[in-house]
Each structure stands twice: as structure tokens, then as C-alpha cells.
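# Sharing a model prediction with you, sequence too.
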Amino acid sequence: MKITLMHAPAPREVVEDVLDIPEGTTLGEALQQAGWLQRFPDIQSGSLATGIWGRKAGWDWVLREGDRVEVVRGLRVDPKVARRERFKGQGARATGLFAKRRPGSKAGY
């Protein structure tokens, strides 16, 4: 059965491998077979998380045909905090749903 391994070791850099594995292979075994545990030692240290199609999955997860295994880095900044900071920098008049109002129109149009 075929699965896809995905990892972004750095911003704007993606590593993708398609792997042919036997039925009943676990996520950890697939990473071992692909050589990713040696290639990316951070996977074993626990600083990177693993998942299948965007959902968290452990090393003992049994893979199925067509699964996409993702090895992801943690977020450096909380997205909510980042959005608040961007909003502060832009100011209230240049952002939001009604930023491009027609001149002389009522609020909300």
C-alpha cells in the first residue's frame, strides 16, 4: 500500500516521500523504513509532532492505504496573538469588513 510522508524542516521548505509499505505497518515503522529517523533526528527527540491528514497520531497508529503522514514543527507564535499585533499595526480604519466603503455611504454599506 502507498502512503505519503510530509515534513517542513524549515519555512518554505517541504520534503515529501511516497512510500510503499506492507499492510499493518505502524507510523513509527514507516518513518524507520523511510530513513526519516536518521535524516531528521528531531522526530525522536519529541520536539516534532506526528499526524495523519492533520490529526494527531501516535507512533503505534496503524496506517491505511493513501494516508498522508505529517511531521510538523510547533508554532512559534500563537495565531490569535499574531493577528492582534497585525491589527494594532494597521489601525482600525484600514482593516475589517467595511474598510473599503464608498464615499458618503452609510455605515455598514
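That came through fine. Numbering: from 1, shown residues only.
# Every contact and neighbour count from this point should use C-alpha atoms.
Noted.
# Mind naming the longest helix for this structure?
The longest helix of the chain (DSSP state H) is helix 79-90.
# Nearest the geometric middle of the protein, what residue?
residue 72 (5.5 Å; Cα atoms, centre = their mean).
# Please tell me I have it right and it contacts residue 10.
No - the pair residue 72 / residue 10 is not scored as a contact, 10.2 Å apart, by Cα atoms under 8 Å.
# what about residue 83, how many residues close to it?
Per other Cα atoms under 10 Å, the neighbour tally for residue 83 reads 11.
# another one to put next to it:
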Amino acid sequence: MEHATDSIEIEVTYALPHRQFLERFFVPIGTTIEQAIVLSGVTTLFSEIDLTTQKFGIFNKIAKPGTLLQNGDRVEIYRPLLLDPKEKRRKRVAEKSKKSG
């Protein structure tokens, strides 16, 4: 599909354990991450997304909401961690120690 040279194609994605959102569409050059998220409609489908506190990224690298997008970028909306990875490891080690001790 051809589009004007003043637009770029991007993706916005958000994933939950049992439900995913992926929208590929064209936006004007100069569109920011935050604008793309709003344009994608993901915040309408997932009311838990808070643009003031949510972390975002492009291809698994954290980026600020005002970051300008480039052609082919995939905007990712990250969910908050339920448990700190270090704490999770500590719990796993403690459980193994109880079982073997």
C-alpha cells in the first residue's frame, strides 16, 4: 500500500498473559511515542494503561513518551513488574533450601 512521503509505518504493541494488542498503521513524520499510542486506540481497549506512569520502548529499549518515531519502529507498552526479579530469585532459592534441608 502506497502512502505519502510525509508518513511512516509503525506498530504499537501491548501484551497481557492471555490477550495481546498489535496495530500496524501509518502516522505523520514527527509523531511521538505518546501520540502513536493514543492514535492506535490501545488505551481505549486497555483502561489500565496510564500514559503518565507507564514505561514505553522501541524494540525492547526504554524510550521517553516524546521520542520521535522512525519508519518501521515498534512501540512497546510495558506492564509493571509484579515481583522484582532479584526478589523472585531469592524466594526460589529459599524454597529449594527448604525442600532439600
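Structure received. Keep in mind that what you see is a predicted model, and the values were worked out from it rather than measured.
# that older thread, relative to structure 2, which residues correspond to the longest helix of structure 1?
Mapping helix 79-90 of structure 1 onto structure 2 (TM-score structural alignment) gives residues 85-96.
# so how much does the matching stretch differ from structure 1 once superposed?
Its matched residues in structure 1 lie on average 1.2 Å from stretch 85-96 of structure 2 after superposition (mean Cα distance after the TM-score superposition for structure 1).
# Check the offset of that stretch from the chain's centre.
27 Å (Cα atoms, centre = their mean, to the nearest Å).
# Flag every buried residue along that stretch.
Across stretch 85-96 of structure 2, burial judged by 16 or more other Cα atoms under 10 Å covers no residue at all.
# which stretches of structure 1 form helices?
27-34, 36-39, 42-45, 79-90.
# now those helices as a markdown table including distance to residue 3 of structure 1?
What follows is the helices of structure 1, written out as a markdown table (distance: least, Cα to Cα, whole Å):
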| stretch | distance to residue 3 of structure 1 |
| --- | --- |
| helix 27-34 | 9 |
| helix 36-39 | 14 |
| helix 42-45 | 18 |
| helix 79-90 | 30 |
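# Of all those helices, which one comes closest to residue 54 of structure 1?
helix 27-34 (14.0 Å; Cα to Cα).
# In structure 2, which residues correspond to the closest one?
Under TM-score structural alignment, the match for helix 27-34 of structure 1 is residues 33-40.
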